[in-house]
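# below: sequence and its predicted model.
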Amino acid sequence: MEKQKVKQLIKSYQQTYIFAMTHIHQAISEISANTVDLSIEQFFVLREIATGDEISATELSACLNVNKSAITPKLKKLEEKGYIRRERNKHDKRAVVLTITEKGNSVYEECEKQLELLVNEWLEILGEEDSEQFFELFQKINKSVVKPKK
């Protein structure tokens, strides 16, 4: 690909990333201001825990592609707020797994609903055909670029 197109792609990605993260942050902040006091990073951690059965901190850091030391303070905050709990692994008593609490699940569902509304707005702007193409391309990028790096 020619250099100018690569530069345009990088700029477009940067603008899209900043736009999306800003709007996601605003949506979560609106909920947080009213009820939950949750940062966007804490939401992403909570989201990973909520979408699985049990997960270890090591598995969580791998899913989020961050160092385990970056996850630890977020887990501590989520546990202090009563959104998650640490439990002994039923199969390996030496290991600890993370699970979501009822309170945490309620917060997760509220934030997830806002996130889905936001993304649906964007998809409506694109229209059905472009949304499908976007989805297929996003899946292809995830499968061929993101997943192999993990």
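Sure thing, it's come through.

# make it CA atoms for all contacts and neighbour counts henceforth
OK.

# pull out the buried residues from stretch 120-139.
Leu123, Ser131 (16 or more other C-alpha atoms under 10 Å).

# what's the answer for stretch 69-89, then?
Buried, per 16+ other C-alpha under 10 Å, within stretch 69-89: Ile71, Lys74, Leu75, Leu78, Glu79, Tyr83, Ile84, Arg85, Arg86.

# surely the last one and Glu80 touch.
To tie it back to what came earlier, the one meant is Arg86. No - using C-alpha atoms under 8 Å, Arg86 makes no contact with Glu80, being 11.2 Å away.

# which one is Ile40 nearest to, not counting chain neighbours?
Closest residue in space to Ile40, ignoring its immediate chain neighbours: His25 at 5.7 Å, by C-alpha to C-alpha, 6 or more residues apart in numbering.

# next, the one to line up against it:
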Amino acid sequence: MDQHREELNRFLVEVFHDILKTEELALSSSKKELSLRELHLIEEVCRAEDQGLDNRATAIAAAQRVTAGTLTTAVSLLERKGYLIRCRDEHDKRVVRILPTEKARQANRAHERFHEEMVENLLSFLTQEEAQVFVRALGRVSLFFREKMFSACAEAEAEA
């Protein structure tokens, strides 16, 4: 069993690193002015608008798991680069909404194509049954990491 633990640990570390590195390389060939973190923020803002989700700064910060200050800094930079805009809510001027520009939409579409290619490639060499088992197993792995993250966040808040 220890051999499986070592293999699984190495696999998780390597796959996580490889996905991020590949995503960075794909990004650098198309949108050199954006970091991966910035692109993921753009992705979140586009998703909020497209799906009718809360696009207030506080909601976007929570979805990205960053502080309001960190989000403000990132949005300011992306505003200067022409990717995001901030606007006051029509009904409640205290509320700041974050919206993507057309430039952000283009970057997000390119990023979506990368993800589609990644998934299609992976599914191309799995049978339907293997894909079902794989997705179910990854769902459990994802749940584990979410629980760990929320537990760590709760501990950090309790210490503050």
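That came through fine. Given the structure is predicted, the values throughout are model-derived calculations rather than measurements.

# quick check: TM-score for this pair?
The TM-score (TM-score structural alignment, normalised by the length of structure 1) is 0.80; 146 aligned residues with a C-alpha RMSD of 2.5 Å.

# what helix or strand is the residue nearest to Ile40 of structure 1 on?
Assigning secondary structure by DSSP states H and E places His25 of structure 1 in helix 3-31.

# relative to helix 3-31, how tilted is the next helix or strand after that helix?
The helix or strand immediately downstream of helix 3-31 of structure 1 is helix 40-50, counting by DSSP H and E. Per axes from the mean of the first three to the mean of the last three C-alpha atoms, to 10 degrees, the angle that helix 40-50 of structure 1 makes with helix 3-31 is 80 degrees.

# please verify my assumption that Glu102 of structure 2 contacts Leu84.
No - using C-alpha under 8 Å, Glu102 of structure 2 is not in contact with Leu84, being 9.0 Å away.

# Ala26 of structure 2 versus Leu122 of structure 2, what's the distance?
To Ala26 of structure 2, Leu122 of structure 2 is 17 Å away according to C-alpha to C-alpha, to the nearest Å.

# mind checking the SS state of Thr99 of structure 1?
strand (DSSP: H, G, I helix; E, B strand; the rest coil).

# okay, now it: neighbour count?
23 (other C-alpha atoms under 10 Å).

# sorry, back to before: in strands, which of the buried residues of stretch 69-89 of structure 1 appear?
Ile84, Arg85, Arg86 (DSSP state E).

# residues touching the last one, list them.
Spelled out, it's Arg86 of structure 1. Glu79, Val96, Val97, Leu98, Thr99 (C-alpha atoms under 8 Å, 6 or more residues apart in numbering).

# right, I'll call it a day here.
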